[in-house]
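1. here is a sequence together with a model predicted from it:
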Amino acid sequence: MPTQTARLDPRAIAAELVNWYAQHARDYPWRRTRDAYAILVSEVMLQQTQITTVLDRGFYARWMEKFPDFKTLAAAKEEEVLKAWEGLGYYRRARNLQKLAREVMERHGGVFPCEPAAILALPGVGPYTAGAVASFAFGLAEPIVDGNIARVLSRLHDDATPVDSTAGAKVLWERSRALVEATDDPRALNSALMELGQTHCSPTKPACDLCPVRAYCRAKEPEALPVKQMRQEITPVTERVIFLRTAEGVLLEQETGKRRTGLWKLPALPAEHEDAPPKVLVRAQYGITRYKVTLWVHEPHKQAGQWPETHRFIATEELESTPMPAPYRKVLQQLLTGGEFRLSA
């Protein structure tokens, strides 16, 4: 348990963090560059996604190879963008990233703006992303607050104000700003706060004895912080679809909802068949945000007929290049091969 032995001086704390980061920073590709595009891509990918997923499964490297700059991303077909994002989920991020790239090309002459207000005005950019790009790419003293930083700051100040409340968010951003404005190296300071939350100041069993700012930490019970107003309950959802394969290919349905617009999936079982659904071929489960989805794949309710405009038979050899939510990719591969689930990269 950390013990406070020094007053909470932003300049002293910032200096300790920057010095510690210089010695212990982990090596990530986006930390080797000042390119705003490369940094922006990493920040957008890391929203709702673990670093290990982005790096170890090659998402970041493949994206940067296919879309190395704003120009190539802006010019790409949406289908290509969604396919490159496949497996990361939350596809709105990919669409917003392309929308942003097009605005940079059209309104900023292909040059990413360096003013914080102009960055914040770009499509899909919130305070965290704006602060991250401003500090990491341009070295500006702009604050950032993510889950890791909220935990560090809550413990440092022994503050039980819920971090997801208006009051809690306000004080977190104020404290983050005080630290980043107290250093000559905002890039290192913000990186250090994130790194500390990812390593020593972990949610459970924090390594307080290794913390570079343990002399300043006021937390009496670190694992009790941060506090959140209320955790979301997981809602079970049932999803029923059909699998129909003919000489033309596999029947798929293009999604039109907000979450996965433009992606292809197995067609939904018509509502009139839900009370007495056809034979089950596969049952699978997957999670997304606060939902736990049970996916039932049924035999087709009919072999021929008029299908809605959102439905299309896609040749088997074209399925790999067709953008599709990862859970459907896994199920479809099992149905086509009869083997175990495996997720394509």
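-> Everything's here; your move.
2. only C-alpha atoms for contact and neighbour calcs from this point on.
-> OK.
3. what about the strands in this protein?
-> Secondary structure of the chain by DSSP state E: the strands cover 235-242, 245-246, 249-254, 264-265, 280-288, 291-298, 311-314.
4. mind putting the ones you listed in a markdown table, mean neighbour count included?
-> Listed next are the strands of the chain as a markdown table, based on neighbours: other Cα atoms under 10 Å:
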| stretch | mean neighbour count |
| --- | --- |
| strand 235-242 | 16 |
| strand 245-246 | 15 |
| strand 249-254 | 20 |
| strand 264-265 | 24 |
| strand 280-288 | 13 |
| strand 291-298 | 19 |
| strand 311-314 | 17 |
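5. A further structure is provided below for comparison with the first:
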Amino acid sequence: MSAGDDEGDAAESWSLPADVEAVQDALVEWYERDHRDYPWRRTEDAYEILVSEVMSQQTQLDRVVDAWEDFLEEWPDVEALASADRGDVVGFWTNHSLGYNNRAKYLHEAANQVVSEHDGEFPETPEGLQELMGVGPYTANAVASFAFNQGDAVVDTNVKRVLYRAFDVPDDDDAFEAAAGDLMPAGESRVWNNAIMELGGVACEKTPSCDEAGCPWRRWCHAYESGDFTAPDVPTQPSFEGSRRQFRGRVVNVLGEHGELALDELGPRIRVDYAPDGEYGREWLRGLLADLDDDGLVDLDGSGVDATARLRK
């Protein structure tokens, strides 16, 4: 599956894996098995989700939790916020260090719009939500996704980084939009957008944690194969990427999955440019295995072409 013909040369130069359904299933299963448990992920209330989205624009998620809970204790629903004194809302924003105060003003005005123009019911589509004061395309899509399961594919900085690395999507807005849309399962914006943002937040960060986070896309990922983890917001190689520590982690994972392997069977599974007699060949691999042997993790039996490696029991 590739970008459309009318989206320019950059957007035409990439393609998704043939088994897109397997890619989708892998990510959703990974997310549902274990993810960060933020309280707004446990609700489908549009008001509560909007508050979390506005707060998250300027504040790290872990810091948002207390502010979000305090805000909802003070103004538990959209009617309560609409009837509040705007100065009190702005004061709350300032006291909780939530960034620009105009976001508090806009949130208060949006609550008034919902009450006065929509009888207290939130619009359910991105287009309808964008009519609310201060609600831009990203926030509208997030609320439509997480509250009503009617959103489009999210494309933020983290998602762009994931798509760029995993599927070699070029740094082009049309290409990112097309790839994100093609990947998202129809009618699954709630779980999908949560999952792909979680992937960018815990596994495919600027300095990624592919193996540690058990990234579900490693088998398809261009960056994981090549060792090049640059991205639009990561112009130089993170110190971890391409390091011996990273490749030692891959050795442990591969041996855990496949059992005992000869060096020339193990090598190509560790890096795509493995060549037995090359710069990244048997001697380079033996060095990694020696480190792991010293750490008590791997046993290396034999020598030369017939040498094999396995996890130590």
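-> That came in fine, so what should we check first? The structure displayed is predicted, hence computed values, not measured ones.
6. returning to what we had before: TSV for the strands of structure 1, including distance to residue 194 of structure 1?
-> Conversion of the strands of structure 1 to TSV gives the following (distance: least, Cα to Cα, whole Å):
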stretch	distance to residue 194 of structure 1
strand 235-242	31
strand 245-246	48
strand 249-254	38
strand 264-265	36
strand 280-288	25
strand 291-298	28
strand 311-314	44
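7. ok, which of those strands comes nearest residue 200 of structure 1?
-> Shortest distance between residue 200 of structure 1 and these, using Cα to Cα, is found for strand 280-288: 28.2 Å.
8. so that closest one corresponds to what in structure 2?
-> Aligning strand 280-288 of structure 1 against structure 2 (TM-score structural alignment) gives no matching residues.
9. by contact count, what packs against that strand?
-> Secondary structure elements in contact with strand 280-288 of structure 1, counted by 3 or more Cα pairs under 8 Å, 6 or more residues apart in numbering; DSSP states H and E, are strand 291-298, helix 326-337.
10. state the distance from the aligned partner of residue 72 of structure 1 in structure 2 to residue 118 of structure 2.
-> With TM-score structural alignment as the matching criterion, the partner of residue 72 of structure 1 in structure 2 is residue 80. When Cα to Cα, to the nearest Å is the yardstick, residue 80 of structure 2 and residue 118 of structure 2 sit 15 Å from each other.
11. which residue of the two possesses the greater neighbour count?
-> Per other Cα atoms under 10 Å, whichever of residue 80 of structure 2 and residue 118 has more neighbours is residue 80, with 14 against 11.
12. any idea which helix is longest in structure 2?
-> As assigned by DSSP state H, the longest helix anywhere in structure 2 is helix 102-118.
13. and it, which stretch of structure 1?
-> The alignment places helix 102-118 of structure 2 over residues 92-108 of structure 1 (TM-score structural alignment).
14. just to revisit the earlier point, so what does the longest helix of structure 2 touch, helix or strand wise?
-> Taking 3+ Cα pairs under 8 Å, 6+ apart as the contact definition, the neighbouring helices and strands of helix 102-118 of structure 2 are helix 46-56, helix 78-82, helix 86-95.
15. as a markdown table, these with distance to residue 144 of structure 2 would be great.
-> Output for these, formatted as a markdown table (distance: least, Cα to Cα, whole Å):
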| stretch | distance to residue 144 of structure 2 |
| --- | --- |
| helix 46-56 | 8 |
| helix 78-82 | 16 |
| helix 86-95 | 24 |
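16. those helices: which one's closest to residue 68 of structure 2?
-> Residue 68 of structure 2 sits nearest to helix 46-56 of all these, at 6.3 Å, using Cα to Cα.
17. give me the angle between the closest one and helix 102-118.
-> With axes from the mean of the first three to the mean of the last three Cα atoms, to 10 degrees defining the directions, helix 46-56 of structure 2 sits at 160 degrees from helix 102-118.
18. helix 46-56 of structure 2 vs structure 1, mean deviation?
-> In the superposition with structure 1, the average deviation recorded for helix 46-56 of structure 2 is 0.6 Å (mean Cα distance after the TM-score superposition for structure 1).
19. need the helices and strands packed on strand 280-288 of structure 1 in a markdown table with distance to residue 140 of structure 1, can you?
-> A markdown table is the format used below for those (distance: least, Cα to Cα, whole Å):
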| stretch | distance to residue 140 of structure 1 |
| --- | --- |
| strand 291-298 | 38 |
| helix 326-337 | 38 |
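20. spatially, what comes nearest to residue 101 of structure 2 if we skip its sequence neighbours?
-> Among residues not flanking residue 101 of structure 2 along the chain, residue 90 sits closest, at 6.0 Å (Cα to Cα, 6 or more residues apart in numbering).
21. and that neighbour, what's its match in structure 1?
-> Under the alignment (TM-score structural alignment), residue 90 of structure 2 maps onto residue 82 of structure 1.
22. how many residues are close by that match?
-> 25.
23. flag every buried residue along the match of helix 102-118 of structure 2.
-> By neighbour count with 16 or more other Cα atoms under 10 Å, stretch 92-108 of structure 1 contains the buried residues 93-105.
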